[in-house]
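1. Here's my sequence, what's the structure:
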Amino acid sequence: MTDLACGAGDFDDPDYATAHVDLYGMKHSVRWPRGATLVDTLIAAGLDVPFSCKEGHCGSCAATVVTGKVDMAVCDILQAEDLADGVILSCQARPLTDDVYVEF
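-> Prediction:
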């Protein structure tokens, strides 16, 4: 079950979460600083993650949270149904739980 928020997170926590990511059919696990976005974390890990604007306006970085909880600073382009289905903008997503599993 997913639990998504928009604008509710505390990003001052210096701790890390673990992102388990299915990207182009390959599974990856990376340390995810709680103050960093998923896109920035995956880029830093050397992964070729889809993105364009990094501002939450285009949707090219959309992914689905399978388990875990994230917060997004900007998610205006997502509908309530998208959020209910676990769709996130990975350029805006920051972890709220210790483990988050995401599929692109």
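2. Only C-alpha atoms from now on, for both contacts and neighbour counts.
-> Fine.
3. This protein: helices as residue ranges?
-> All helices of the chain, identified by DSSP state H, fall at 38-44, 80-84.
4. Looking at these, which is nearest to residue 103?
-> helix 38-44 (11.9 Å; CA to CA).
5. Isn't residue 96 up against residue 34?
-> Yes. Taking CA atoms under 8 Å as the contact criterion, residue 96 and residue 34 are neighbours in contact, 7.5 Å apart.
6. Tell me which of these two has more neighbours.
-> Here residue 96 and residue 34 are set side by side on neighbour count (other CA atoms under 10 Å), and the busier one is residue 34, at 25 against 22.
7. Let's compare: structure for the following, please.
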Amino acid sequence: MEIEKEPTDGSDLTIKDQMNKTTVQVTINGTTSTITWEQNIYLLDALLDAGITAPYSCGRGNCGTCVCKVEDGEIRLRRNFILTETHLEEGLILTCVATPVSKRLTINYDQF
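-> As a prediction, this is how the structure comes out:
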């Protein structure tokens, strides 16, 4: 059974729909945008679907072209063949294999 929430902001999203989304603030090429990330897709796909021209090449966590820095929030990398433990400690991620852990995320392609 799906429970409907009375919209207070004009949206008609169900509680279940809202629970499966992460709000992402992304800075790339000096521009900051906010998108909604469906949790069943990788972050790179969410960025591209939102019209953000994010860098990528292999799409499998092998090359590092899609690397950016997490400034706030938490993600999980489904695979990683390129980033070292030091990179991970610095907050670097591969968007092509990133899935959300937190409900809010701030990433930056410009400063890492």
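8. Now the TM-score, please.
-> Superposed pair, TM-score by TM-score structural alignment, normalised by the length of the first structure: 0.85. Supporting alignment: 91 aligned residues with a CA RMSD of 0.9 Å.
9. what touches both of residue 96 and residue 34 of the first structure?
-> Between them, residue 96 of the first structure and residue 34 have no joint contacts when contacts are counted by CA atoms under 8 Å, 6 or more residues apart in numbering.
10. Let me see the contact set for the residue nearest the centre of the second structure.
-> Nearest residue to the geometric centre of the second structure (CA atoms, centre = their mean): residue 43, 3.7 Å. Applying CA under 8 Å, 6+ apart to residue 43 of the second structure gives the contacts 37, 95, 96, 97, 98, 99, 100.
11. right, and the third one touches residue 66 too?
-> The reference is to residue 96 of the second structure. Yes. Taking CA under 8 Å as the contact criterion, residue 96 of the second structure and residue 66 are neighbours in contact, 6.6 Å apart.
12. joint contacts of the two?
-> Here residue 96 of the second structure and residue 66 have 44, 56 as joint contacts, going by CA under 8 Å, 6+ apart.
13. Looking at these two, which is more packed in?
-> Counting neighbours by other CA under 10 Å for residue 96 of the second structure and for residue 66 shows that residue 96 has the greater number, 29 against 20.
14. Quick one: map that one onto the first structure.
-> By TM-score structural alignment, residue 96 of the second structure lines up with residue 91 in the first structure.
15. For that match, which residues are in contact?
-> Contacts here follow CA under 8 Å, 6+ apart; on that basis residue 91 of the first structure touches 37, 38, 39, 40, 51, 54, 55, 56, 61.
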